[in-house]
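Undergrad: Please work out how this folds:
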Amino acid sequence: MPELPEVEAVRRSLEQLVVGKTIERVDVRLPRIVRTPSPEVFVQSLTGRRVEAVNRRGKYLLLTVSPFLLISHLRMEGQYRLTETDVDELPHTHVVFQFTDGTELRYRDVRQFGTMDLVRSPSEWPDGLARLGPEPFDPLLTPQLLKSRLASRTVPIKAAWLDQTVLAGVGNIYADEALFAAGIHPEKPAGKLTTLELSRLLHETREVLQKAVDAGGSSIRSYVNGYGRHGGFQISLAVYGRDGEPCVRCGTTLEKTRVAGRGTHWCPSCQRKPRTRRARAKTSREGEKDGRNSR
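TA: Next up is the predicted model:
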């Protein structure tokens, strides 16, 4: 958190709020937020530059400040907020971009996990960004392509769907929602999914992400966009955070488990748990025994 819909909402708000503004001064108060270059060079390089565009790749924000690209990863709780310079600051404000028009873009991060990198070319991109897989909405991304990429993967599909080298931007919330909508158990081995199942999962992933984008994202904890506004999709979540409640589809009590180290929400009825090899062998033996007894 934030995931693709939240980062996209931040991108859209910053596009409206800061594109065209000229940076007069930069104040880096927590040096480790800036990974490259040094905080001193970071400040010097951005001073006097104009923000030309705000884009997104996966969960990364990409601010074009020619000849540089400012790459910002919000991680768990990073936030941007545009304010007037005389507005009191909130705690945990670590980087401030002051513009020539008297406004400030403030970066706030309670957990301090967010990062910023200022680069000149793709060869300097941080490894996480350089290795990203296709965007969920990429028209070239097909179930057949996913099938070929996941064919040898034995990890649970939930783990594969969170792997940013497989699919960029999908995180814990929307992986749970998409798997539920597709009727696929989160622990099913990724390589065992059929092309039809992957087609359904890709479709539902796109559907849930688009709905979340339209709603401005989900405010589960502290997420707000550049205007300081919360998202609205959290009221539409079908399984995430609803363990112990009835399934919206069948009424079965939703459960929570851990998959790939992440809290995972699912419906035992709508998402049938895959049988293990041992369970299949036991069923086969019992069938053979019943067959002998009926002779």
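Undergrad: switch to C-alpha atoms for all contacts and neighbour counts from now on
TA: Fine.
Undergrad: list the helices and strands the lengthiest helix in the chain packs on?
TA: If you go by DSSP state H, the chain has its longest helix at helix 195-214. If contacts are counted by 3 or more C-alpha pairs under 8 Å, 6 or more residues apart in numbering; DSSP states H and E, helix 195-214 sits against helix 4-18, helix 143-150, helix 172-182.
Undergrad: Between these, which one is closest to residue 60.
TA: Across the helices and strands packed on helix 195-214, residue 60 has its closest neighbour in helix 4-18 (7.3 Å, C-alpha to C-alpha).
Undergrad: What ranges does the chain have for its helices?
TA: 4-18, 39-46, 127-130, 143-150, 157-162, 172-182, 195-214, 277-293.
Undergrad: for residue 100, what are its contacts?
TA: By C-alpha atoms under 8 Å, 6 or more residues apart in numbering, the residues touching residue 100 are 21, 22, 23, 24.
Undergrad: now do residue 49
TA: Residue 49 makes contact with 22, 23, 24, 65, 66 under the criterion C-alpha under 8 Å, 6+ apart.
Undergrad: go with 10 Å
TA: Neighbour list for residue 49: 20, 21, 22, 23, 24, 25, 64, 65, 66, 67, 68, 99 [criterion: C-alpha atoms under 10 Å, 6 or more residues apart in numbering].
Undergrad: List the contacts of the closest residue to the third one other than its chain neighbours.
TA: In space, and not counting its chain neighbours, residue 22 is closest to residue 50: 4.2 Å by C-alpha to C-alpha, 6 or more residues apart in numbering. Residues touching residue 50, when contacts are defined by C-alpha under 10 Å, 6+ apart, comprise 18, 19, 20, 21, 22, 23, 24, 64, 65, 66, 67, 99.
Undergrad: what about the strands in the stretch 51-200 of the chain?
TA: 53-57, 60-65, 68-73, 78-84, 93-99, 103-109, 115-119 (DSSP state E, counting those that start in this stretch).
Undergrad: out of the helices and strands packed on helix 195-214, nearest to residue 136?
TA: Closest to residue 136 of the helices and strands packed on helix 195-214 is helix 4-18 (C-alpha to C-alpha; 9.5 Å).
Undergrad: To compare against the first, here's the next sequence to fold:
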Amino acid sequence: MPEAAEVAVAAAQLHQVAAGRELSALPVTHPRTVRHTDPVSLAALVGRRVTRVRSHGKWIVVDLDGADAALGIHLRMSGQLLVAEPGTPHPDRHVHATLALGPHPDPFWPTDSPACEGIRRPERAVEVRFRDPRTFGELRVLPHGVAPVAPDLFDPAVTGSSLHALAARRRVGVKAVLLDQTQGVAGIGSYLADEALHRAGIDPTAPAGELATSAWERILVAARAIAVDSIAVGGVTLEDEGWVDLWGRPGTYAAQLQVHARATCAACDTPTSSAVVGGRRARWCRRCQHPRRRR
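TA: Modelled structure (predicted):
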């Protein structure tokens, strides 16, 4: 599943492609893709100019000029955004929505002026296709542009203290708190949680309510640093997951993973342990992540 890093990559690339263009059409061909959205509200976004594309947790948020709502895109397990030339055939039957974007406006383009020499001309129209084989992903109208999740991983409001206060009320393993997108922090998925906990030296099955603020701060610092490094190389693409960027390129951060999806710890070569925590499989190293460490 795309996490904070992959979603940030997709949002940055979509901003590069879409900002300044008009959303000229938004055809949707699968009902599950818009299962939480009123079709009338979705249609009201068409014809508006894209002003910004940003990420919030695992949501891509497309802000539009003059609208009191934004277009939210959630890729979930198998969603992809792919750039294509308008009118070219779909790669397969799994394209369930298309963001049709008009030519890039350039009202100050004086076609007969020598001063325009070497300046890029207005770009032609383009399509961004939402491909989702499992149909878990969705498009949703977000009132006031607010994603329905906790603060983003990089939000300064998220601190070790805020996570410690949240965890004090939870009787679950540490990883379960990190995976909860509605409370605490949004954007951390399975691989970011595994890797951050490994770097912080914390067992993912440790009771969340027993961790000190210092431990939560260390986990948060690790998660942010790993996300930044992952963004720099296009994110993580694993064999059983379909993440690619807008041009179909896989991310390469998987080569730097220490415990996630690994049989042995990359740091010490100890066989990794595995258990289900918060409904997701956790991987950790018993040597690097001591089961009794709480600070």
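Undergrad: TM-score for these two?
TA: The TM-score (TM-score structural alignment, normalised by the length of the first structure) is 0.84; 266 aligned residues with a C-alpha RMSD of 1.9 Å.
Undergrad: could the strands of the stretch 51-200 of the first structure be laid out in JSON lines, adding distance to residue 220 of the first structure and mean neighbour count?
TA: Output for the strands of the stretch 51-200 of the first structure, formatted as JSON lines (distance: least, C-alpha to C-alpha, whole Å; neighbours: other C-alpha atoms under 10 Å):
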{"stretch": "strand 53-57", "distance to residue 220 of the first structure": "21", "mean neighbour count": "18"}
{"stretch": "strand 60-65", "distance to residue 220 of the first structure": "19", "mean neighbour count": "22"}
{"stretch": "strand 68-73", "distance to residue 220 of the first structure": "18", "mean neighbour count": "21"}
{"stretch": "strand 78-84", "distance to residue 220 of the first structure": "14", "mean neighbour count": "21"}
{"stretch": "strand 93-99", "distance to residue 220 of the first structure": "21", "mean neighbour count": "21"}
{"stretch": "strand 103-109", "distance to residue 220 of the first structure": "16", "mean neighbour count": "22"}
{"stretch": "strand 115-119", "distance to residue 220 of the first structure": "21", "mean neighbour count": "22"}
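Undergrad: Residue 194 of the first structure is nearest to which of the ones you listed?
TA: strand 53-57 (28.1 Å).
Undergrad: Report all helices and strands that that closest one contacts.
TA: The contact analysis (3 or more C-alpha pairs under 10 Å, 6 or more residues apart in numbering; DSSP states H and E) places strand 53-57 of the first structure against helix 4-18, strand 60-65, strand 68-73.
Undergrad: now stretch 216-224 of the first structure: how far from the chain's centre is it?
TA: 12 Å (C-alpha atoms, centre = their mean, to the nearest Å).
Undergrad: Can you mark which positions in that stretch are buried?
TA: By neighbour count on 16 or more other C-alpha atoms under 10 Å, the buried set for stretch 216-224 of the first structure is 216, 217, 218, 219, 220, 223, 224.
Undergrad: Please identify which two of these are farthest apart in space.
TA: 216 and 220, at 12.3 Å, using C-alpha to C-alpha across those.
Undergrad: Run a quick neighbour tally on residue 41 of the first structure.
TA: Using other C-alpha atoms under 10 Å, residue 41 of the first structure has 12 neighbouring residues.
Undergrad: about what we covered before: so how far does the longest helix of the first structure sit from its counterpart in the second structure?
TA: Compared with the second structure after the fit, helix 195-214 of the first structure shows a mean deviation of 1.5 Å (mean C-alpha distance after the TM-score superposition for the first structure).
Undergrad: What span of the second structure is that helix aligned with?
TA: Taken onto the second structure by TM-score structural alignment, helix 195-214 of the first structure occupies residues 213-232 there.
Undergrad: Mind listing what's buried along the matching stretch?
TA: Within stretch 213-232 of the second structure, the residues that qualify as buried are 213, 215-224, 226-228, 230-231, counting by 16+ other C-alpha under 10 Å.
Undergrad: cool, stretch 26-39 of the second structure as well?
TA: Quick answer for stretch 26-39 of the second structure (16+ other C-alpha under 10 Å): 26, 28, 33, 34.
Undergrad: where's stretch 217-225 of the second structure relative to the chain centroid, distance-wise?
TA: In terms of C-alpha atoms, centre = their mean, the centre of stretch 217-225 of the second structure is found 17 Å from the chain centre.
Undergrad: Sorry, slip of the keys, the one I care about is stretch 234-245 of the second structure.
TA: With C-alpha atoms, centre = their mean as the basis, stretch 234-245 of the second structure stands 12 Å off its chain's centre.
Undergrad: Ends of that stretch, what's the gap?
TA: Stretch 234-245 of the second structure has an end-to-end distance of 7 Å (C-alpha to C-alpha, to the nearest Å).
Undergrad: ok, for residue 38 of the second structure, nearest residue in space, not its chain neighbours?
TA: Residue 38 of the second structure's closest residue in space is residue 141 (C-alpha to C-alpha, 6+ apart), at 7.9 Å.
Undergrad: what sits against the one you found?
TA: Residue 141 of the second structure makes contacts with 34, 36-39, 41-45, 61-62, 69-73, 147, as judged by C-alpha under 10 Å, 6+ apart.
Undergrad: corresponding residue for residue 186 of the second structure in the first structure?
TA: Using TM-score structural alignment, residue 186 of the second structure sits opposite residue 168 in the first structure.
Undergrad: Would you check that that match makes contact with residue 130?
TA: No. Residue 168 of the first structure lies out of contact with residue 130 (C-alpha atoms under 10 Å); the separation is 11.1 Å.
Undergrad: which of those two has more neighbours?
TA: Neighbours were counted for residue 168 of the first structure and for residue 130 using other C-alpha under 10 Å; residue 168 has more, 24 against 12.
Undergrad: The more buried one and residue 68 of the first structure, how far apart?
TA: To residue 68 of the first structure, residue 168 of the first structure is 23 Å away according to C-alpha to C-alpha.
Undergrad: again, but for residue 11 of the first structure
TA: 18 Å.
Undergrad: for residue 47 of the first structure, same thing?
TA: The gap separating residue 47 of the first structure from residue 68 of the first structure is 12 Å, by C-alpha to C-alpha.
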